[in-house]
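Q: Compute the structure for the input listed below.
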Amino acid sequence: MLSGLVIVDKPQGWTSHDVVGRMRRIAGTRKVGHAGTLDPMATGVLVVGINKATRLLTYIVGTSKTYTATIRLGESTVTDDAEGEVTATRSAAGVTDAAVRAGVEDLTGEIEQVPSSVSAIKVNGERAYARVRSGEEVKLAARPVTIHRFEVHEIRRLHTGVADGEALDVDVTVECSSGTYIRALARDLGEALGVGGHLTALRRTQVGPYTLDQAHTLEQLAEKLDVLEISDAARALMPNRELSEAETTEISFGRRITAGAGAGTPEAATAENPAAAFAPDGTLVALLADAGSYAKPVLVFAPDNEKHGKEKHGGDELRSDELGSDEHGNDKRAGQ
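A: All right, here's what the predicted structure looks like:
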C-alpha cells in the first residue's frame, strides 16, 4: 500500500479541498488529507498525506510556515485580501519607505493578532466566514502568534488615477508560527500606517521541513506520482530513535521500552511532539513520547502486509479506513 507525503504546488483558484479530491483520484485512494489550508488565491506548498502518512499530518499542522507575499497599502477590503470587496481607499503618498520598514519591524516577534473575520474560526458553533457572508459583523479575539521573520524586499508606488492618490505595493517574506494570518498582517500594517492595507498575492514556500523545491504541480503528479516515503517524511519532521530488533518487537505490540541513552528517545519528546522510531531496516515503526526511564508509543504503524491494515494508537486499535479523516480536507480560510 502506497503511504507517504506529496508536496503539492497548489495552483491559484483551487481550494485545498479541491487538491485533496484531485490527489485521491491520482493516488487511487480516499485516504488523503492535507496539513494546512491555503486560500484559493494563494499558491505554493500544500503538504498532502496518503494512506498511513495521514497520521503525520497532525504533527505538520503546528510547524512554522514561510510565505512570500505582496501587500497593497492604501486600500482595505472586507476579506483583508484581493478576493474581497474594497471597503476604503486612502492615499499612501505620504507613507515613506522608512515608515513601512518601521511598521514591519513593529509586527515582528511575539505579537497579539486578531484573525481576519473571513476565516474558519468558529463563533458559537458557526464558521466566522459564514456569519460575515450573512451580513453579520464578526469580531474575533486576539491570539498570540510569532513572526520569526518579516522582511521587505521591494516597495513600489502606484498611481491610482485619483488626485494625489497613490498606493504602495510591498513585496515581503514572512516566516511565522502556525495559526498566523498573513492577510491580518497586511491589514494591521496598513492600519498602523493610517492608510489601510490588504494582501494581493501569497505564495507558501515552506511548511516545516518541506519546501517549494520538493513541490510538484498537479499536472506533474498526474504524469508521475512523486511520493516522499513515510519513513523519510518522519525522519525530516521529528527527532529520531533507532530501535534494536528486540525493541522493534516490543513497540510493535504497543509496549513501552526503556528510554535508552545516547541515541535513545529525546527527553523533549511528548505526545504532541513525539520522536519517530525506526526498525533496523529503516522502517517507521512508531511515534514515541518520553516517560521518564521509559519511552511509550503514541502511535504504532502496522506493517503493510498485516491483515486488515490495523494500526495501534496509544494501545487501542484503529481501522486504517478511519485514518486521515476529512478534518484535514475541509475547505477553510485559515492561517493565511
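
Q: going forward, measure contacts between C-alpha atoms and count neighbours the same way
A: Noted.

Q: ranges for the strands of the stretch 101-250 of the chain?
A: According to DSSP state E, counting those that start in this stretch, the stretch 101-250 of the chain carries its strands in the segments 109-113, 122-123, 126-127, 143-159, 166-176, 197-207, 210-211, 228-229, 240-242.

Q: which residues sit against the third one?
A: Applying Cα atoms under 8 Å, 6 or more residues apart in numbering, the set of residues contacting strand 126-127 from outside is 119-121.

Q: The same query, at a cut-off of 6 Å, please.
A: The contact list for strand 126-127 (Cα atoms under 6 Å, 6 or more residues apart in numbering) reads 120-121.

Q: ok, now the fourth one?
A: Surrounding strand 143-159, the residues in contact under the criterion Cα under 6 Å, 6+ apart are 108-113, 166-177.

Q: Quick check on these: which are buried?
A: Buried members of these, counted by 16 or more other Cα atoms under 10 Å: 108, 113, 166-177.

Q: will you turn the residues you listed into a markdown table that also has distance to G282?
A: Converted to a markdown table, those look like this (distance: Cα to Cα, whole Å):
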| residue | distance to G282 |
| --- | --- |
| T108 | 40 |
| Q113 | 42 |
| E166 | 59 |
| A167 | 55 |
| L168 | 52 |
| D169 | 49 |
| V170 | 46 |
| D171 | 43 |
| V172 | 40 |
| T173 | 36 |
| V174 | 35 |
| E175 | 32 |
| C176 | 32 |
| S177 | 31 |
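
Q: what's the farthest-apart pair in these?
A: Within the buried ones among the contacts of strand 143-159, E166 and S177 form the most distant pair, 32.5 Å apart (Cα to Cα).

Q: what's around P144, how many residues?
A: P144: 12 surrounding residues under other Cα atoms under 10 Å.

Q: So it versus E247, what's the distance?
A: Note on P144: its distance to E247, by Cα to Cα, to the nearest Å, is 41 Å.

Q: who's in contact with A141?
A: Applying Cα under 6 Å, 6+ apart, we find A141 in contact with V114.

Q: Quick check: it vs C176, distance?
A: Taken as Cα to Cα, the span from A141 to C176 is 19 Å.

Q: Next: S64.
A: 6 Å.

Q: what does G4 give?
A: Noted for G4: a distance of 25 Å to C176, by Cα to Cα.

Q: repeat for A102
A: 18 Å.

Q: Check G109 too.
A: 9 Å.

Q: and what of T265?
A: T265 is 28 Å from C176, by Cα to Cα.

Q: Please generate a structure for the following sequence too, so the two can be compared:
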Amino acid sequence: MGKFVRLEGEDKSYIGTLPRDRSIPELLRTSVVCLDKPHNRTTHQTTQGVKKILGVKKVGHGGQLEPVMSGLVVVLLEDACKITRFIIQGDREYVFRLQFSREVPRERLERAFAKFTGKIKQVPPLRSKTRRVLRTKFVESIEILDARPRWAKVKVICESGTYLRKLFYDMTRLLRANVSLSHIRRTRSGNLTIQQAVTFGELSKAYQAYKNEGNEEPLRSILIPMEETIFQKKIYLTDASIPKICSGRPVFIDNIVAFDDEIEAEEVVAMFSLNEELVAIGKTICSGETMKTLEDGVVAYPIRVVMPHHLFRQNNNHVET
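A: Reported below is the predicted structural model:
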C-alpha cells in the first residue's frame, strides 16, 4: 500500500515524541503487552496478572481466549484501552490438532477445508453468551501442517468472532467422521504474533530489573506502543490541527499532510501525528481518490480520540489562528 503526500516538505514534526522514545512511565500508559497465556487460565486472570505485575491502574484485552486454549493474549494498558474495540476487529491465527472418529483421507480433508474457506455462515453454539442468530464470518485459510489417517495438525486464519469448534463440527458431514479439537493455540491477533509474547515470569523479571536496578531495556523490549498494533489505514495530520482534533473537531483536507492510498469512503482509519503518535481513530467521509482532488472541506471525523489534548503542546510558531 502506497502513501499519497499532499503537502510536500511538511512531513517532519517538531513536536511530540516517537512512540519508541517514550519514557517507561509513558509506555506503561500507552502500550500493549503480548502475553503467552498458559492452559487453564482465563483471559480475565491473564489481564489481572499483568495489571498486578506492572502496577497499572487499568487493563483491557484484544480478544477472549478460552481457558483450555493457550497462546497470544494482547493486554492493553491504561490509555491503550481506548482502542480496544478497534484491535479486536483484527483477524486471528490458530494452530491446533484435529482428532477424527474414523480414518479420513487427506483428499477428503482438503475438499472439506476448501468448502469452508471464504465467507461462511455460523450460528453461535448453545453455550455461547452471544445471541444465537445466523452470522457471516470470513475464513481466510485452513492449512494442513501435518496429517495422519486419524488426526491432523492445522493452521486456521479467520475473522475475529469465528467459532472454531463450530466450524469443524459443521464439516462432519463432509468428513464422514466426528471431529474433536485439542492443543488449540492462538499464534496471531491482528498484526501481533506469538513471537512477540512473553510469559508471566519473563514480564515480572523485566519489571523488577527496571524497578530495582534501573535497567529499562528488558521492559522496553516487552512494552509495545499501541501505535504498532494499528492495522487500519492511516491519515497523517499537521501539528497545528492536532489540538483541535483532540477536542473532537472534524478533519479538513488542509489538516492532512499525507494518507494511505486506497482509503474508501466511510472507512475506519487511524489518525497519526508526523511523529507516528496515534491521535484518534476516525471515519472518512470521502475516498482517498476524492481527497486527492479537494482543496477545502471536511473529509473525516474522529470517532475515538486517543491522545489527551494536553500531551501535544503547541509552540507559538505552529499554532493555527
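
Q: which residues of structure 1 fall in helices?
A: Assigned helices in structure 1, in chain order: 16-27, 57-61, 97-106, 128-133, 182-192, 218-223, 230-237, 245-252 (criterion: DSSP state H).

Q: and the ones you listed as TSV, adding mean neighbour count and distance to V152 of structure 1?
A: Shown next, in TSV, are the helices of structure 1 (neighbours: other Cα atoms under 10 Å; distance: least, Cα to Cα, whole Å):
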stretch	mean neighbour count	distance to V152 of structure 1
helix 16-27	19	28
helix 57-61	19	26
helix 97-106	15	7
helix 128-133	18	30
helix 182-192	23	12
helix 218-223	14	31
helix 230-237	19	29
helix 245-252	17	49
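
Q: Can I get those in a markdown table including distance to D290 of structure 1?
A: Shown next, in a markdown table, are those (distance: least, Cα to Cα, whole Å):
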| stretch | distance to D290 of structure 1 |
| --- | --- |
| helix 16-27 | 34 |
| helix 57-61 | 16 |
| helix 97-106 | 38 |
| helix 128-133 | 38 |
| helix 182-192 | 35 |
| helix 218-223 | 38 |
| helix 230-237 | 17 |
| helix 245-252 | 14 |
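
Q: Start and end of stretch 39-58 of structure 2, how far apart?
A: Rule used - Cα to Cα; the end-to-end distance of stretch 39-58 of structure 2 is 24 Å.

Q: Of all residues in structure 2, which one is nearest the centre?
A: I87 (3.4 Å; Cα atoms, centre = their mean).

Q: what does that residue align to in structure 1?
A: Using TM-score structural alignment to pair residues, one finds that I87 of structure 2 aligns to I60 in structure 1.

Q: For that match, give its distance to G36 of structure 1.
A: Between I60 of structure 1 and G36 of structure 1 the computed distance is 8 Å (Cα to Cα).

Q: L5 of structure 1: what's its closest spatial neighbour, skipping adjacent residues?
A: Spatially, and ignoring its direct neighbours in sequence, L5 of structure 1 is nearest to G49 (4.6 Å; Cα to Cα, 6 or more residues apart in numbering).

Q: Could you report the separation of the aligned residue in structure 2 for the one you found from I235 of structure 2?
A: The alignment partner of G49 of structure 1 in structure 2, by TM-score structural alignment, is L76. L76 of structure 2 is 23 Å from I235 of structure 2, where distance means Cα to Cα.

Q: How far does stretch 67-87 of structure 2 stretch from one end to the other?
A: End-to-end distance for stretch 67-87 of structure 2, by Cα to Cα: 21 Å.

Q: and what of stretch 208-222 of structure 2?
A: 13 Å.

Q: Pull out the buried positions in that stretch.
A: In stretch 208-222 of structure 2, the ones that count as buried by 16+ other Cα under 10 Å are 208, 210, 216, 218-220, 222.

Q: Stretch 27-40 of structure 2 too?
A: 27-39.

Q: Select from those every entry located in strands.
A: Under the assignment DSSP state E, the buried residues of stretch 27-40 of structure 2 contribute 31-37 to strands.

Q: Dump these to a markdown table, plus distance to N191 of structure 2.
A: Shown next, in a markdown table, are these (distance: Cα to Cα, whole Å):
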| residue | distance to N191 of structure 2 |
| --- | --- |
| S31 | 15 |
| V32 | 12 |
| V33 | 13 |
| C34 | 11 |
| L35 | 14 |
| D36 | 15 |
| K37 | 18 |
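
Q: picking up where we left off before, can you say which of the strands of the stretch 101-250 of structure 1 is nearest to G44 of structure 1?
A: Closest to G44 of structure 1 of the strands of the stretch 101-250 of structure 1 is strand 197-207 (Cα to Cα; 4.6 Å).

Q: and the closest one, how far out from the chain's middle?
A: Relative to its parent chain, strand 197-207 of structure 1 has a centroid offset of 13 Å by Cα atoms, centre = their mean, to the nearest Å.

Q: Please pull up the equivalent of G282 of structure 2 in structure 1.
A: Per TM-score structural alignment, G282 of structure 2 is aligned with L288.

Q: Might you report the residue contacts of its match?
A: 274-275, 296-298.

Q: Can you get me a residue count around T77 of structure 1?
A: Using other Cα under 10 Å, T77 of structure 1 is surrounded by 19 other residues.

Q: hang on, it packs against S116?
A: No. With contact defined as Cα atoms under 6 Å, T77 of structure 1 does not count as touching S116 (10.7 Å).

Q: what about the equivalent of E143 of structure 2 over in structure 1, distance to L288 of structure 1?
A: In structure 1, the residue paired with E143 of structure 2 is E151, using TM-score structural alignment. Shown here: E151 of structure 1 relative to L288 of structure 1, a distance of 37 Å by Cα to Cα.

Q: cool, D169 of structure 1 as well?
A: From D169 of structure 1 over to L288 of structure 1 the distance is 47 Å, taken as Cα to Cα.

Q: Over to T270 of structure 1?
A: To L288 of structure 1, T270 of structure 1 is 7 Å away according to Cα to Cα.
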